[in-house]
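Trainee: I would like the atomic coordinates for the input below:
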Amino acid sequence: MIIIRIIVFLFIVLTSNLVNSQKKKIEAITIPTESHTVDIVVEQGTPRFHRKSDNHFLAGEHIFIKTKLNRDTDIANSYYPTAIRSIGLFKNGYKDGLWKTTYENKLVKTQNYNNGLVIGRYRVYNNNGDVLYKITFGSQGNGKYKDYYYNTGTLKEEGQYENGKKQGEWCRFDEEGTLIESIDYRKGVPIEKE
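Mentor: Below is the predicted model:
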């Protein structure tokens, strides 16, 4: 019953935003229903986002909400306090400008983009607001990327950016710090292992 209420609420929000889109930025909340799913296409190593329902590239401000109800189910729902929310702008399907990520309603990450390419300042914080990692990728988008589990400070992901795109080996870790995935990239494109 609560899921139906949430979907109705989100439909009203999305509909009113589309009607008022001439006056302000379009705001959308992605939810895991067929009509609101966002797909990512990697074009020349740069992620580009589009709505699955109509295949239009995203534009304006969007809020992505993701939370885990259990280990097997992902639900995007703002009513869950542990939701991870990423808020930022899209331009023609590419992330653009400053993106902020919150966890348990606290700022945990800031990252900058230019037409989908990583650039500028990057910061990761824990739930207490302490800096876990900071780097400036500069205007060319070069440097070491690290992300963490915000409640424990354990390394979650690391890899290198070159010219704003993933390059070389990227590793993901579980909450205990055990390596769970390693992918090699060349100019933002995963390389098939032989």
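Trainee: switch to C-alpha atoms for all contacts and neighbour counts from now on
Mentor: Fine.
Trainee: go ahead and flag the most central residue of the protein.
Mentor: residue 86 (5.6 Å; Cα atoms, centre = their mean).
Trainee: can I assume that one is in contact with residue 103?
Mentor: No: applying Cα atoms under 8 Å as the test, residue 86 and residue 103 come out as separate, 9.1 Å apart.
Trainee: could you pull out the helices in the chain for me?
Mentor: In the chain, the helices defined using DSSP state H lie at 2-19.
Trainee: what's the closest non-adjacent residue to the residue nearest to the centre of the chain?
Mentor: residue 101 (4.3 Å; Cα to Cα, 6 or more residues apart in numbering).
Trainee: for burial, what's the neighbour tally of that neighbour?
Mentor: 21 (other Cα atoms under 10 Å).
Trainee: could you pull up the contacting residues of it?
Mentor: 84-87, 107-110 (Cα atoms under 8 Å, 6 or more residues apart in numbering).
Trainee: among those, name the ones in strands.
Mentor: 84-87, 107-110 (DSSP state E).
Trainee: to compare with the earlier structure, here is another sequence to fold:
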Amino acid sequence: MTAAEGSVSGGKKTGRWRYYFKDGSLQAEGDYSADEITGPWIWNRANGRRLQEGSFAAGLQTGHWQRWHANGQLMDSGHYVAGKKTGEWLSYDESGRLIKTRIFKS
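Mentor: Model prediction:
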């Protein structure tokens, strides 16, 4: 089980929360408001490299998001609006070479 630390108010998660791997390294960090995920969040892999990062509004993914391969190379990048991919998304292989461009309609 992942360890976590953060505040609870009225039985709901609020403010900054951090989640940790069993070894104590940071797995994820971001904010909650009345038990709803909000604002920028960052997730890490067990090896310490970044897994993904992006923001939430009203509990849905929003704005620019990125994910990385286990070796640290960018995997994909694009934007969300109200929890749905929109516009141009770019995907890369593990060597960093662009392998796919996809357009999502909002």
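Trainee: any idea what the TM-score is?
Mentor: TM-score of the superposed chains, computed with TM-score structural alignment, normalised by the length of structure 2, equals 0.60; 80 aligned residues with a Cα RMSD of 2.6 Å.
Trainee: thinking again about what came up before, only the buried subset of the ones in strands among the contacts of residue 101 of structure 1, as a PyMOL command please.
Mentor: This is how PyMOL selects the buried members of these, with burial counted by 16 or more other Cα atoms under 10 Å:
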select buried, resi 84+85+86+87+107+108+109+110
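Trainee: got the ones in strands among the contacts of residue 101 of structure 1 as CSV, with distance to residue 10 of structure 1 columns?
Mentor: Converted to CSV, these look like this (distance: Cα to Cα, whole Å):
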residue, distance to residue 10 of structure 1
84, 17
85, 15
86, 17
87, 16
107, 23
108, 25
109, 25
110, 26
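Trainee: one step back: for the residue nearest to the centre of structure 1, give its distance to residue 156 of structure 1.
Mentor: To residue 156 of structure 1, residue 86 of structure 1 is 17 Å away according to Cα to Cα, to the nearest Å.
Trainee: likewise residue 2 of structure 1?
Mentor: Look at residue 2 of structure 1 and residue 156 of structure 1: by Cα to Cα, they are 32 Å apart.
Trainee: which one of these two has more residues nearby?
Mentor: residue 156 (20 against 8).
Trainee: contacts only, for the more buried one.
Mentor: With Cα under 8 Å, 6+ apart, residue 156 of structure 1 has these contacts: 146-149, 172-175, 177.
Trainee: residue 53 of structure 2 touches residue 39, doesn't it?
Mentor: No: Residue 53 of structure 2 is not in contact with residue 39 according to Cα under 8 Å; the separation is 10.7 Å.
Trainee: what's the counterpart of residue 81 of structure 2 in structure 1?
Mentor: Under the alignment (TM-score structural alignment), residue 81 of structure 2 pairs with residue 186 of structure 1.
Trainee: residue contacts, its match?
Mentor: 166-168.
Trainee: can we see that at 10 Å?
Mentor: 45, 162, 165-169 (Cα atoms under 10 Å, 6 or more residues apart in numbering).
Trainee: so which of these is the most crowded?
Mentor: residue 166 (27 neighbours).
Trainee: look up how far residue 100 of structure 1 lies from the residue nearest to that one when sequence neighbours are not counted.
Mentor: Among residues not flanking residue 166 of structure 1 along the chain, residue 188 sits closest, at 4.4 Å (Cα to Cα, 6+ apart). Distance of residue 188 of structure 1 to residue 100 of structure 1, given as Cα to Cα: 22 Å.
Trainee: so those two - more neighbours on which side?
Mentor: residue 188 (22 against 16).
Trainee: tell me the contacts of that one?
Mentor: Taking Cα under 10 Å, 6+ apart as the test, what residue 188 of structure 1 contacts is 42-47, 117, 161-168.
Trainee: nothing else from me, thank you.
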